[in-house]
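> Just a sequence and a predicted model for now, questions to come.
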Amino acid sequence: MKPDQSLILVVDDITSNLKILGGILQPKGFNVTFAKNGQQALERIVSSQPDLILLDLMMPEMDGLTVCKLLKEDDRFRKIPIIFLTASHEQDHLLQAFSEGAVDYIKKPFNAPELLARVETHLELKHLQDRDAQQLAQERLIRHVVQATMESLDLKDILKAAVDGIRDYFKADRVLIYQYIYEYMDSDRRELECSKGRIVAESLVNSYTSFLGLSLGECPWFVTDTKDPRSVHFYNTATNMETSHHKAKLLQWQVKAELVSPIFQRSEHWGSLIIHRCQSSEPWVPETVQVLSSLLEQLELAIQQAHLYQQLQLANQELRQLANVDSLTGVANRRYFDTYLAETWAQLQQEQALFSLILCDIDYFKAYNDHYGHPHGDACLQQVAQAIAQATHRPTDLAARYGGEEFALLLPHTSPEGAQQVAQRLQQNIAALAIPHAQSNLDPHLTLSIGLSTLMPNPASSPEQLVSMADRALYHAKEQGRNCLKIWDA
């Protein structure tokens, strides 16, 4: 580590000692700042964050031991090496100095070669420790993102873990991930344009404004370098800004330093990582780009895996939909009817709530099919299925194709009177269709026979009993001339 990259704080209440030490250190290229008492030293440490402290052991008001103890109790400064400056008659205090956290001591009067050797040694040790600590922090951050990927393939969880880890690592006040939304520019769907987007993840110090959910038009960060689209952009409100609008926005949001890095998915500009410092305008160090490069490599992989998982989930959902839906009519199939009946029965048994079932059958459908043909028969089934589904509007009700021309409506939390109203709406819907049926012995238009049953699920009854009761009611409706509703009364 070069001397001009280090800042040394010299603390001594005797001005001549400060001059001597400055005269030894500054010609060698070290940056040096001075303090004449303990309180002034603490103020200098907060404002300048020195790399090494040369601290007089014995001073009036606040001695070096007290200063050392206060620093070692503060997480911000405990790792700064402290070398005590001591006279020969102060040797008894050195043991206590080391117990408080000192790393070395130098006797007065000062020997320049010895002082420089000790200073250079401890600066090099601190540099190595800082480098190791930074490397460990980088590895911890990467591991944090990888762990989030292993624990959850949900993109929201992964992005939240990433912004939390990044904010902690960079000691930032706000970290955002902005996702772009691409739309086709032409009707041929050949050329994509990024016209929308929003903040999808955020980690924030509580006192600052949240940007979560903001859209592209509300953010000044849509920055792409056409020569190097993967470049990282650094901004400081006191120096370099792209536009006055950008600067005004950052000042409005109390941002002093900003970093914007693109996130890619293959060759597509997927989004941006934005890091804000609001309390400090400390410039971003070159090592930041290297850290971000490693991090974004893992983050981009995690996003890709999350997208693949999301596509798999959608594909599975479609498969489940196909497995549960009757392909001709679009309502639930018999398989899903049986599953939903069993699950809802168990739930209503716990709740001690009524469960109603409507079974209905198209009157003389075989004659309809023979007369009009199977294509018309299929179209008829589709219209009837939709009319049945539209007879109820609650999300917990289920319309299903029970057999060839037989349909069912499962009605949880429904009394016999409520189910009868649904059945009447169903009859009205069928009548409104006015589907011609020249082969019916009842009516020139298509009609339904309907059976209805209601039970309160309990250990002594079963779902099969509810179905059997509705089936018997339907049988009676057919026996008594069809085109009517019968309610099973045990």
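Ah, there it is.
> Please make it C-alpha for all contacts and neighbour counts, starting now.
OK.
> Any idea which residue is closest to the centre of the chain?
Nearest to the centroid of the C-alpha atoms of the chain, with distances taken as CA atoms, centre = their mean, sits K156, at 2.5 Å.
> List the residues that contact that one.
Contact analysis of K156 by CA atoms under 8 Å, 6 or more residues apart in numbering lists 200-201.
> Take this one as well and set it beside the first:
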Amino acid sequence: MIATAQESQSLVLIVDDEPFIRMILRHFLEREGYKIAEAQNGREALTAFNQLHPDIILLDAIMPDMDGFECCTHLELLDCGKHTPVLMITGLEDQESVDRAFAVGAMDYVTKPIHWPVLRQRVKRLIQQSQLQQKLEAVNVELQRLVTIDGLTQVANRRRFEEYFNQEWQRLKREQRPLSLILCDVDFFKSYNDTYGHRVGDRCLQEIAQAIKDIINRPADLVARYGGEEFVVILPDTDVEGAIHVAEKICHAVRTLAIPHENSPVKAYVTISVGLTTQIPQPDSDLEEMIDEADRALYEAKAAGRDRFVQNILTTQK
């Protein structure tokens, strides 16, 4: 049996095999302004938890089939349960039972017969602590995102690139699988800034970053601003043919933007030069060498006339 009263804000899941205990707990907590859900055993509690995601669980320690200790152990294993406090309700006050309650994940306990002012304060405190913890974690996630994102273009920054490139280099070295790196440079960008001004130049970089990001859509791939008008793309588990296909799409996407550049010696619009390389990282190889190789390919693309990509040292114009 799972019953829910339609009131107020925080949802309390009451788990007890005794209907009378559930009834008095429900009446007390409803008067305190909580919404209530009920379960009469541990297994039912797990089902109710997965369906309702309560803000707190009042869990009877001694129940048939699955007791509160075992139920609490199962709740701890659920990802979505990490923020949900469990308040154990027990008639046991011995040291072993109290230690066991905390060991399986209970945040606090109250004893039977229930002291209602104590229950009121502990429920309120545990919910507030849980909500505060969730807010702090959300803030930390956002702060972590901000320190790895380039403020202008909203793609990954140089720091994130270096962290992720090293991570994927080490992983693919172990697995002996290919890693591709694409280095991009906006052609004659200094001239563009001198002609149109830095604010327009910033908008140009934002459009190009978005165009590249729209192409790079696998979860494992990463687009980053390497510095200035340079962008870099990491393509794990991507062979030469796959990297060439992506490089060709990047060049085409930037051309398609048709951003006017009247002083470009190449075209009347903004273009991009691209260098790429693909390796299966070896135990004696160096990731810095791979960056240098992509950079040499980029230099070759510029020397060959720009608005093109080069794979390693071989010019491949598209």
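Structure received. Keep in mind the model is a prediction, meaning the values are calculated, not measured.
> For the residue nearest to the centre of structure 1, I want the exact helix or strand it lies within.
Following DSSP states H and E, one finds K156 of structure 1 within helix 155-170.
> Starting from that helix, tell me the next helix or strand along the chain.
Downstream of helix 155-170 of structure 1 (by DSSP H and E), the next one is strand 174-184.
> Strand 174-184 and the helix holding K156 of structure 1, what's the angle between them?
Going by axes from the mean of the first three to the mean of the last three CA atoms, to 10 degrees, helix 155-170 of structure 1 is angled at 140 degrees with respect to strand 174-184.
> Name the residues of helix 155-170 of structure 1 that come out as buried.
For helix 155-170 of structure 1, the neighbour count (16 or more other CA atoms under 10 Å) marks 155, 158-167 as buried.
> Just give the nearest non-adjacent residue to the equivalent of A211 of structure 2 over in structure 1, would you?
Superposed on structure 1 with TM-score structural alignment, A211 of structure 2 falls opposite A387. Take A387 of structure 1 and drop its neighbours on the chain: the residue closest to it by CA to CA, 6 or more residues apart in numbering is N429, 5.5 Å away.
> Over to H371 of structure 1?
In space, H371 of structure 1 is closest to Q439, 7.3 Å off (CA to CA, 6+ apart).
> Contact partners for that neighbour?
By CA under 8 Å, 6+ apart, the residues touching Q439 of structure 1 are 364, 367-368, 371.
> which SS state does the residue with the largest distance to the centre of structure 1 fall under?
Distance from the C-alpha centroid of structure 1, by CA atoms, centre = their mean, peaks at N441 (63.0 Å). Following DSSP: H, G, I helix; E, B strand; the rest coil, N441 of structure 1 is assigned to coil.
> Aligned to it, what sits in structure 2?
When structure 2 is aligned by TM-score structural alignment, N441 of structure 1 is paired with P265.
> just I181 of structure 1 next, same as before
In structure 2, no residue is paired with I181 of structure 1 according to TM-score structural alignment.
> and what of V119 of structure 1?
Under the alignment (TM-score structural alignment), V119 of structure 1 maps onto nothing in structure 2.
> mind listing what's buried in the stretch of helix or strand V119 of structure 1 belongs to?
Counting by DSSP H and E, the element that carries V119 of structure 1 is helix 112-151. By neighbour count on 16+ other CA under 10 Å, the buried set for helix 112-151 of structure 1 is 115, 118-120, 122-123, 126, 137-138, 141-142, 144-146, 148-149.
> got it, and stretch 274-285 of structure 2?
Residues 274-281 are the ones in stretch 274-285 of structure 2 that count as buried (16+ other CA under 10 Å).
> What of stretch 171-189 of structure 2?
172-173, 176-189.
> Likewise for stretch 24-36 of structure 2?
Applying a neighbour-count criterion of 16+ other CA under 10 Å, one finds 25-26, 29-30, 34-36 buried in stretch 24-36 of structure 2.
> Name the nearest of the buried residues of stretch 171-189 of structure 2 relative to L257 of structure 2.
Closest approach between the buried residues of stretch 171-189 of structure 2 and L257 of structure 2, by CA to CA: V186, at 12.8 Å.
> Could you list which residues are in contact with the closest one?
By CA under 8 Å, 6+ apart, the residues touching V186 of structure 2 are 229-230, 270-273.
> Among these, which one sits closest to T73 of structure 2?
Nearest to T73 of structure 2 out of the contacts of V186 of structure 2 is E230 (CA to CA; 50.8 Å).
> Spit out the contact partners of the closest one.
183-186.
> Counterpart of it over in structure 1?
Aligned partner of E230 of structure 2 by TM-score structural alignment: E406.
> Pick out whichever of the buried residues of stretch 24-36 of structure 2 sits closest to G68 of structure 2.
Once CA to CA is applied, the member of these that ends up nearest G68 of structure 2 is L25, at 16.6 Å.
> For the closest one, give its distance to H115 of structure 2.
Taking CA to CA, to the nearest Å as the measure, L25 of structure 2 falls 11 Å from H115 of structure 2.
> swap in A243 of structure 2?
As defined by CA to CA, A243 of structure 2 lies at a distance of 68 Å from H115 of structure 2.
> Same check on I24 of structure 2?
12 Å.
> just T73 of structure 2 next, same as before
Distance, T73 of structure 2 to H115 of structure 2, by CA to CA: 26 Å.
> what's the following helix or strand after the helix or strand encompassing F161 of structure 2?
Using DSSP H and E, F161 of structure 2 falls within helix 158-175. Tracing the chain C-terminally past helix 158-175 of structure 2 and defining elements by DSSP H and E, one meets strand 179-186 next.
> The following helix or strand past that next one vs structure 1, average distance?
Later in the chain than strand 179-186 of structure 2, the nearest helix or strand by DSSP H and E is helix 189-196. Averaged over the aligned pairs, helix 189-196 of structure 2 sits 0.2 Å from structure 1 after superposition, using mean CA distance after the TM-score superposition for structure 1.
> hang on, the earlier thing: so for T73 and H115 of structure 2, which residue has more residues nearby?
Neighbour totals were compared for T73 of structure 2 and H115, and T73 leads with 15 against 10 (other CA atoms under 10 Å).
> In terms of helix, strand or coil, where does the more buried one fall?
Going by three-state DSSP: T73 of structure 2 is helix.
> cool, and A138 of structure 2?
Assignment for A138 of structure 2 (three-state DSSP): helix.
> Aligned to it, what sits in structure 1?
By TM-score structural alignment, A138 of structure 2 lines up with L314.
> R296 of structure 2 too?
Structural alignment (TM-score structural alignment) places R296 of structure 2 against R472 in structure 1.
> which residues sit in contact with its match?
So R472 of structure 1 contacts 451, 488 (CA under 8 Å, 6+ apart).
> Let's see that with 10 Å instead.
Each residue near R472 of structure 1 by CA atoms under 10 Å, 6 or more residues apart in numbering is listed here: 359, 451-453, 478, 486-489.
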